[in-house]
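Undergrad: okay, sequence plus prediction incoming.
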Amino acid sequence: MKHDRPRAGRTASAWLLIFMLSLPAFLPACSPREAEARRIVLSCDIAGEPFVSAAQTAEITVMWLAGGVYVALDPRTVRWTVEASYVSAKAWARSDRTLLNGLYWGKSAPSLSASENDRSKMEGTPPTGVRAFLTDIVGERKVTVKAVTTIGGQTYEATTEVHFGPGPLAAFAGPPHGASTWREAVKACGGTWDVDMSGYYQPQTRLPTEEQLYAVAGRSRYGAAHAAGWRDDAYGSGFFLYWTGKACGDGDDQDVRIISLYDGAVEWYYYLMKDWYHWYPDSADGAPVVVCVP
């Protein structure tokens, strides 16, 4: 006699089949923890140290971090950008502290001999590869740098902050302004002068030394003053004439050292006939400028 299987058994099998078909397909994928571990990482070799010369160069490196292990990237896939910049130097004279003047891709900076226009974009071609070099001539600057790469069809990006330390501009108390006579310049800085002008630098004037001005001049010293937007002469020819705290002579015969920031090498003494004598802005060389030191 033929016996049928219990209907309940067939029903249980059917339910089991339906349940198995309803399970999600388990495709190869990273778990959230694994996905988080797979990322690119940036490192920088400077962290706000003072300049040792007229410029400071940061080296930023990107690595691929997978499962706690650093793996070298294909340099052809990496692209770099500067996302933001902020200058906190007191002697920065431009109205916008986020401008990029004085910041350049590469290991060196061009030498400036006149004030730049405001720069809101990086000049030159951004680097490619796993290392990027960024050079600053201003100092006291924070820069946000981003690297982007593509791995297995997926885009990864990371940012880091580069902190440039105090540069040659840090020697000054603020941006410059006009002063037609040396005594006017001293008073503007809240300083005093010695009646016996023996030709030595007088720190009580609160005017800069020659060396401090040379350090921000153009040509071989790169020109931080020009990057920072320090005042040019009336004709825009690049001749910045700045008072120093060095004077000599007595009575009506007094010589005061004035420095041109055009190329950092021009210097001369200016003959002061009387205290009331002024160097007028319409003179051939433009009016002198004062910048104070703390």
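TA: In hand now; what should we look at?
Undergrad: from now on I want contacts and neighbour counts done on CA atoms only, so please keep to that.
TA: Fine.
Undergrad: next secondary structure after the lengthiest helix in the chain?
TA: When the chain is parsed with DSSP state H, its longest helix is helix 7-21. Next helix or strand after helix 7-21 toward the C-terminus (DSSP states H and E): helix 32-37.
Undergrad: okay, buried residues for that next one please.
TA: Ala37 (16 or more other C-alpha atoms under 10 Å).
Undergrad: contacts for the helix or strand following that helix next, please.
TA: Toward the C-terminus, helix 32-37 is succeeded by strand 39-44 as the next helix or strand (DSSP H and E). The contact list for strand 39-44 (C-alpha atoms under 8 Å, 6 or more residues apart in numbering) reads 58-66, 147, 156-160, 162.
Undergrad: what's the most distant pair in those?
TA: By the measure C-alpha to C-alpha, these have their two most distant members at Ala58 and Ala66, which lie 25.6 Å apart.
Undergrad: more neighbours, these two?
TA: Legend: neighbour count by other C-alpha atoms under 10 Å for Ala58 and Ala66, higher for Ala58 (20 against 15).
Undergrad: isn't that one right next to Phe133, touching?
TA: Yes. Assessed by C-alpha atoms under 8 Å, Ala58 is found in contact with Phe133 at 5.6 Å.
Undergrad: just the buried residues out of the contacts of strand 39-44, in PyMOL syntax.
TA: Filtering the contacts of strand 39-44 down to the buried ones (16+ other C-alpha under 10 Å) takes a single PyMOL command:
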select buried, resi 58+59+60+61+62+63+64+65+147+156+157+159+160+162
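Undergrad: next step: the contacts of strand 39-44 restricted to strands.
TA: Taking DSSP state E as the definition of strands, the contacts of strand 39-44 contribute 58-66, 147, 156-160, 162.
Undergrad: what is the neighbour count of Met20?
TA: Around Met20 there are 10 residues (other C-alpha under 10 Å).
Undergrad: list the contacts of it.
TA: Going by C-alpha under 8 Å, 6+ apart, Met20 touches no other residue.
Undergrad: distance of it from Ser198?
TA: From Met20 across to Ser198, the span is 100 Å (C-alpha to C-alpha, to the nearest Å).
Undergrad: neighbours of Trp243, just the number please.
TA: 29.
Undergrad: actually Trp15, not the one I typed
TA: For Trp15, using other C-alpha under 10 Å, the count is 12.
Undergrad: try Trp268
TA: Trp268, neighbours per other C-alpha under 10 Å, totals 11.
Undergrad: likewise Tyr86?
TA: Neighbour count of Tyr86, defined by other C-alpha under 10 Å: 16.
Undergrad: below is structure B, check it against A:
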Amino acid sequence: MSTVKKAPLSSGSTDSGNVPPVAPGQEVSDVQYRRFATFIEEKCGIVLGVGKQYLVNSRLSTLLSKFRISNVDELINKAMENTPNNKIQDAVIDAMTTNETLWFRDTYPYTALEQFILPELAKKGKYPVRIWSAACSSGQEPYSIGIVVQEQMAKMIHVDPKQTQIIGTDLSPEMLNTCKLGQYDVHALSRGLSAERKAKFFKPTRNPNIMQIDPRVKSMVEFRPMNLLGSYALMGKFDVIFCRNVLIYFSNDVKADILRKLTMCLNPEGYLILGSTETLVGVADKYEMVRHSPGILYRLKPQKYAF
């Protein structure tokens, strides 16, 4: 489905990471890399492409000691075994889809939410207001949305937090556990969160290096497991969908299918917010572009479309 991302796949973007080099003899072989790329695309829809062995090595090498396996090739073999409750497979998919995120990434989506989208919904008097944060990683995006809604309370026209439903979804069970706990360390809190917001919306814990998201915000967000390749039938309709910095790692056909399903989950005149480099593959005719400097939002046209 949760940002400056530590890895790609169904939750976000990729980098080479600050992971030490894999020991000689442990690296994924070219043949195994091609097999693994096919496997991860079938499971998660992500296209690794040519020359991304470094990414697989850096992500999967951290699991070798955990499972007492000597090299990445063997780890991949065990992950690809079609056996019930394959914990190695779960861990490998989790490692390849885990993301490190920022609070209020890129600023403009949250400014647009605060200054434009929420006031518009408040004037319409539409309740409940439903917002979906797809591929929410460790929860910073949906909690950032909740903070913006809470801050609206000081304004004359505002959306009622008690009638606002924020749904965060992600493929990774480990990330969802982090989301539900709502606790973040000093490093995570330093990434995109102002001192003012930190003081207002976080509470100290017994650990001086960890803070807890305020219950007012935490209670607004529900987290669910979801693979963006699957069915969205149980999600219902939303007024706003955040699906940012996710689509760029899928093939064009998969992008188009995900966007079609997201569009079906939007209320007429609802807003879709993508990453700055992502486009409306296959559904551009169903939206109108709304510029909110320096970014762009997409508003679903009021007509009803057949998909």
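TA: Cool, the structure landed. In this text, all values refer to a predicted model and were calculated from it rather than measured experimentally.
Undergrad: got a TM-score for the two of them?
TA: Superposed pair, TM-score by TM-score structural alignment, normalised by the length of the first structure: 0.24. Supporting alignment: 126 aligned residues with a C-alpha RMSD of 6.8 Å.
Undergrad: pick the one among the contacts of strand 39-44 of the first structure closest to Ser85 of the first structure.
TA: The closest of the contacts of strand 39-44 of the first structure to Ser85 of the first structure turns out to be Val162 (C-alpha to C-alpha; 9.3 Å).
Undergrad: how much space between that closest one and Val145 of the first structure?
TA: Distance from Val162 of the first structure to Val145 of the first structure, by C-alpha to C-alpha: 7 Å.
Undergrad: do Leu103 of the first structure as well
TA: 12 Å.
Undergrad: and for Val186 of the first structure?
TA: 42 Å.
Undergrad: and for Tyr156 of the first structure?
TA: Relative to Val145 of the first structure, Tyr156 of the first structure is positioned 14 Å away (C-alpha to C-alpha).
Undergrad: please apply the same query to Tyr201 of the first structure.
TA: Taking C-alpha to C-alpha as the measure, Tyr201 of the first structure falls 42 Å from Val145 of the first structure.
Undergrad: also Thr11 of the first structure?
TA: Thr11 of the first structure is 64 Å from Val145 of the first structure, by C-alpha to C-alpha.
Undergrad: what do you get for Thr160 of the first structure?
TA: According to C-alpha to C-alpha, Thr160 of the first structure and Val145 of the first structure sit 5 Å apart.
Undergrad: so which strand or helix has Glu184 of the first structure?
TA: Counting by DSSP H and E, Glu184 of the first structure is part of helix 182-188.
Undergrad: what about Leu103 and Val145 of the first structure, which has more around it?
TA: More neighbours surround Leu103 than the other of Leu103 of the first structure and Val145, with 28 against 20 (other C-alpha under 10 Å).
Undergrad: neighbours of the closest residue to that one other than its chain neighbours, just the number please.
TA: Using C-alpha to C-alpha, 6 or more residues apart in numbering and skipping residues adjacent in sequence, the residue nearest Leu103 of the first structure is Asp136, 4.6 Å away. Using other C-alpha under 10 Å, Asp136 of the first structure has 28 neighbouring residues.
Undergrad: repeat that for the one 5 residues further on.
TA: By other C-alpha under 10 Å, 23 other residues sit near Arg141 of the first structure.
Undergrad: show me where the stretch 201-307 of the second structure has helices.
TA: 215-218, 252-264 (DSSP state H, counting those that start in this stretch).
Undergrad: list the buried residues of the first one.
TA: This means helix 215-218 of the second structure. By 16+ other C-alpha under 10 Å, the buried positions in helix 215-218 of the second structure come out as 217-218.
Undergrad: what is it packed up against?
TA: Packing partners of helix 215-218 of the second structure (3 or more C-alpha pairs under 8 Å, 6 or more residues apart in numbering; DSSP states H and E): helix 140-151.
Undergrad: which parts of the second structure are strands?
TA: Under DSSP E, the second structure gives strands at 129-133, 164-170, 183-185, 202-204, 210-213, 221-225, 238-243, 266-274, 287-292, 295-300.
Undergrad: will you turn those into a markdown table that also has mean neighbour count?
TA: Below are these laid out as a markdown table (neighbours: other C-alpha atoms under 10 Å):
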| stretch | mean neighbour count |
| --- | --- |
| strand 129-133 | 24 |
| strand 164-170 | 24 |
| strand 183-185 | 18 |
| strand 202-204 | 16 |
| strand 210-213 | 18 |
| strand 221-225 | 18 |
| strand 238-243 | 24 |
| strand 266-274 | 21 |
| strand 287-292 | 14 |
| strand 295-300 | 20 |
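Undergrad: figure out which of these is closest to Asp94 of the second structure.
TA: Nearest to Asp94 of the second structure, of those and by C-alpha to C-alpha, is strand 164-170 at 10.4 Å.
Undergrad: what's the angle from the closest one to helix 140-151?
TA: Comparing the axes of strand 164-170 of the second structure and helix 140-151 via axes from the mean of the first three to the mean of the last three C-alpha atoms, to 10 degrees yields an angle of 170 degrees.
Undergrad: just checking, what packs against strand 164-170 of the second structure?
TA: When contacts are defined as 3+ C-alpha pairs under 8 Å, 6+ apart, strand 164-170 of the second structure packs onto strand 129-133, helix 140-151, strand 221-225.
Undergrad: quick one, the first one and strand 238-243 angle?
TA: On the basis of the same axes, to 10 degrees, strand 129-133 of the second structure is oriented at 10 degrees to strand 238-243.
Undergrad: kindly report the same for the last one.
TA: Strand 221-225 of the second structure and strand 238-243 are oriented at 60 degrees to each other (the same axes, to 10 degrees).
Undergrad: out of the helices and strands packed on strand 164-170 of the second structure, the one nearest Asp73 of the second structure is which?
TA: When those are compared (using C-alpha to C-alpha), the closest one is strand 221-225, at 28.4 Å.
Undergrad: residues contacting that closest one, please?
TA: Contacts of strand 221-225 of the second structure (C-alpha under 8 Å, 6+ apart): 142-143, 146, 165-173, 176, 179-180.
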